[in-house]
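>>> no sequence on hand, only this structure:
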């Protein structure tokens, strides 16, 4: 049977253009409603059940029927990322040119593993930009990955092979002692996952106390590392945070780097959220020491306003990634002077051979915004978070639970009596049902806080007041309804 005799999923250029325009209209209707719409809309139980019960169809549907169903059944029930007060977790609205670039990258379907192709060149360029942005020295580079969890895992895998040579081949039998990793109690949970996946085990992760501002206590770090070394353990890595997930504070990077150097440890900085803040001159003192890192995790899909997925692992010496991951199957081997051979196989720097062209959307957004544009946006986000905290301090029913270096806020409502933590947990649920904003929650020093992280180019100072008004209004209503 020839292609002309069977049903093939192809379109002539005019029909393809019409399909893209139809899809663009669906996206645009969502985009128009988004800024002032509900920050969260939960899908009805009946719809969830219907979607889960649907079997794979025996015959395909038309493209327009599919897009109509997407708009009717899926688009309305969304996490409202891009709504003016979407401040939950750490999630920024995507820059429009990033969305457009992602469409083009999907159409190209380049496998950005290696060979002489422009996708590899674009990724190497983007990684150079990111390394310079956070202050790493010339020669630093790396690769794009899915997000912060993978970025940290890849960095710690490189650390394991660098500090425990031979583990890639022999496993942890190559270790002469018990390898140990150090991070603060405020470190992201993906650090725990990384040590588990790398075979080190959670018992190999030492969680160091934080100070009153929730920064790593470097004195406690040094004492812990020294005690472990004296007990015969093998310290291999110190993980510091450049923008913690809970409060947005930056650990004392330079002091942590001193400890790493003193004990021969790999120095890793988890800057998935906040590493880019190093490019703000007024915050430079906070980031002193990041340039000494052996590796940095950074997420362009967070504070660079790039569409999902876009994380990055940066390393001082790219050879450390090759030492951990380089592998070339026979069917991929090329002669040195081959027409296909390129400058580097990026697949040798990480765990994936099949790699999407993530770099195109990162390149496009960074081109569109520029360094000074980013600085203006970051300053605006920081100002909004500071305004929320300022207004909370001034309100008699609110308390600021923690300060921030960047664009987070942590506040709580103080009811007349009862369990304050339980009250605020219920209040958080009420904010999600209300829909005027989306924030999340966390516990700090035993206090449950309403937490937001402003990484939203649509947010303004007026949204800080709406946030406070909403918390107070819903809190007072909850007090009246409580027994």
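Looks like it came in fine. Please read these numbers as outputs of a predicted model, since none were measured by experiment.
>>> C-alpha only now, for contacts and for neighbours.
Will do.
>>> who's in contact with the closest residue to residue 284 other than its chain neighbours?
Once its chain neighbours are removed from consideration, residue 284 has its nearest residue in residue 278; the separation is 5.7 Å (CA to CA, 6 or more residues apart in numbering). For residue 278, the set of contacting residues under the criterion of CA atoms under 8 Å, 6 or more residues apart in numbering consists of 133, 134, 135, 284, 286, 287.
>>> count the residues that sit near the last one.
Yep, that's residue 287 we're talking about. 24 (other CA atoms under 10 Å).
>>> now do the contacts for it.
By CA under 8 Å, 6+ apart, residue 287 lies in contact with 242, 250, 252, 253, 254, 278.
>>> before we go on, here's another structure to hold up against the first:
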């Protein structure tokens, strides 16, 4: 048959396998390899550098002709699978990476098979995400008027939350008029320890990063509430328009906990939007032991957090929770004629999820969240949160007891920052040495912490958001750091 558009012969072949039986065999073999990879997470080096051979194999011309499923699977298992980030390993301590679970493989497989678009309409996937939204609303004691959205991560969740805040708190139609130079008075507040996604959000919203005021922290690295009040008063006196304050139940550098209740009081006094940057710290509120320290989180206007960190859902899966569904939808809804609502049929299911964020095309991320919460339950997830916090506290005790190590900051939750020290070494030399220790640890495959700088001190930063981590891993880490440090000093 000749295609009328191109004039070329078209056999009208689909992209389905020609031999489903062989495809099934290959798929089952790949599933086994995936599960073998997860089962052996504790037996591999934490991280393996990607060899030049693999890098070169992943650089090739555009594949104009197909290579076949078997060949692609072989390339994947040979050149990609062995060189993962390493965050499935119990001694991956860098940044804030979750470990995922074997059950997540099932959920991701089913989501791929369904290939649902969660922009809207009336189909099963929509009801799964609505269930996830309702669960999150209940977990954080938000009212029935609340709404939410499963997104890629806290960065996008923050953008959605603060866009909603801007629309609610300005005195003109910012959606239509934009941020005008004569009206560029909007300012917001976050601590000096706030995540960089806050400044990035202000940039993307057109407010400019300078509009995000940096509030000093106290000796525990928590936001100084008196300094917050002073900053707001200064801006008001200068004719600025404060509209939001961001608090954190766990800062990314040290795990410090802001006084969320006090921040909520300030926001109420000045009529400001209270946003909680809960990337991983919000999940601590699920623990009965830690929830009192998160007091005030239930008073937030919005919360952004990640399922793929301390809730162990596979990447990527974040969430934004907003107290007012009406405010949330007003900030984003834009239905054209091709998105017309219907009272029944596939175009029903209103309101659609595309009315709560910038994306019309949205994958079925909610399925792996739904699967994980149902499979393990909140109590089990909270138990692992408590375990990780105890492990971090234990690491802090080991550091304090060791003659060659010192803490760089108090251990508040699941993060311990420390460094190797040696007599007669300058701060600059110690900073370089500790960076070298971290790189040596990573390249040896023993452990993978990251680094951070607190004041002028470069520190080894150990974040524990891994359900496979044990207390014994802390002992091994301390011995490895001390051993590498002494070896370097003795050379």
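Happy to help now that I have it. Quantities reported herein were computed from a predicted structural model and do not represent experimental measurements.
>>> quick one: TM-score?
Remark: TM-score between the superposed chains equals 0.96 [TM-score structural alignment, normalised by the length of the first structure]; 480 aligned residues with a CA RMSD of 1.8 Å.
>>> rewinding a little: which of the contacts of residue 287 of the first structure has the most neighbours?
Ranked by the number of neighbours (other CA under 10 Å), the contacts of residue 287 of the first structure place residue 242 first, at 31 neighbours.
>>> any idea how far residue 249 of the first structure is from it?
Residue 242 of the first structure sits 7 Å away from residue 249 of the first structure, taking CA to CA, to the nearest Å as the criterion.
>>> now the strands for the first structure?
For the first structure, applying DSSP state E gives strands covering 141-145, 178-184, 205-208, 233-241, 266-270, 295-298, 311-315, 398-402, 408-413, 440-444, 447-453.
>>> quick one: what's aligned to residue 103 of the first structure in the second structure?
Taking TM-score structural alignment, the alignment pairs residue 103 of the first structure with residue 109 from the second structure.
>>> hmm, residue 397 of the first structure is touching residue 415, no?
Yes: Residue 397 of the first structure is within contact range of residue 415, at 7.2 Å (criterion: CA atoms under 8 Å).
>>> overlap in contacts of these two?
With CA under 8 Å, 6+ apart applied, the contact sets of residue 397 of the first structure and residue 415 do not overlap.
>>> excluding its backbone neighbours, what's nearest residue 85 of the second structure?
Taking CA to CA, 6+ apart as the measure, residue 85 of the second structure lies nearest to residue 47, with 6.4 Å between them; neighbours along the chain are not counted.
>>> contacts only, for residue 480 of the second structure.
Neighbour list for residue 480 of the second structure: residue 441 [criterion: CA under 8 Å, 6+ apart].
>>> which one of the contacts of residue 287 of the first structure sits closest to residue 422 of the first structure?
Of all the contacts of residue 287 of the first structure, the one sitting nearest residue 422 of the first structure is residue 250; the distance, using CA to CA, is 29.2 Å.
>>> give the equivalent position in the second structure for that closest one.
For residue 250 of the first structure, the equivalent position in the second structure is taken to be residue 257, counting by TM-score structural alignment.
>>> pretty sure that match sits against residue 263.
No: with contacts counted by CA under 8 Å, residue 257 of the second structure stays clear of residue 263, the gap being 11.8 Å.
>>> so what's the residue count around the equivalent of residue 119 of the second structure over in the first structure?
Taking TM-score structural alignment, the alignment pairs residue 119 of the second structure with residue 113 from the first structure. Under the neighbour criterion other CA under 10 Å, residue 113 of the first structure is assigned a count of 21.
>>> over to residue 447 of the first structure?
A total of 15 residues lie near residue 447 of the first structure under the criterion other CA under 10 Å.
>>> what is the equivalent residue in the second structure for it?
Residue 447 of the first structure is assigned residue 457 in the second structure as its aligned equivalent, the criterion being TM-score structural alignment.
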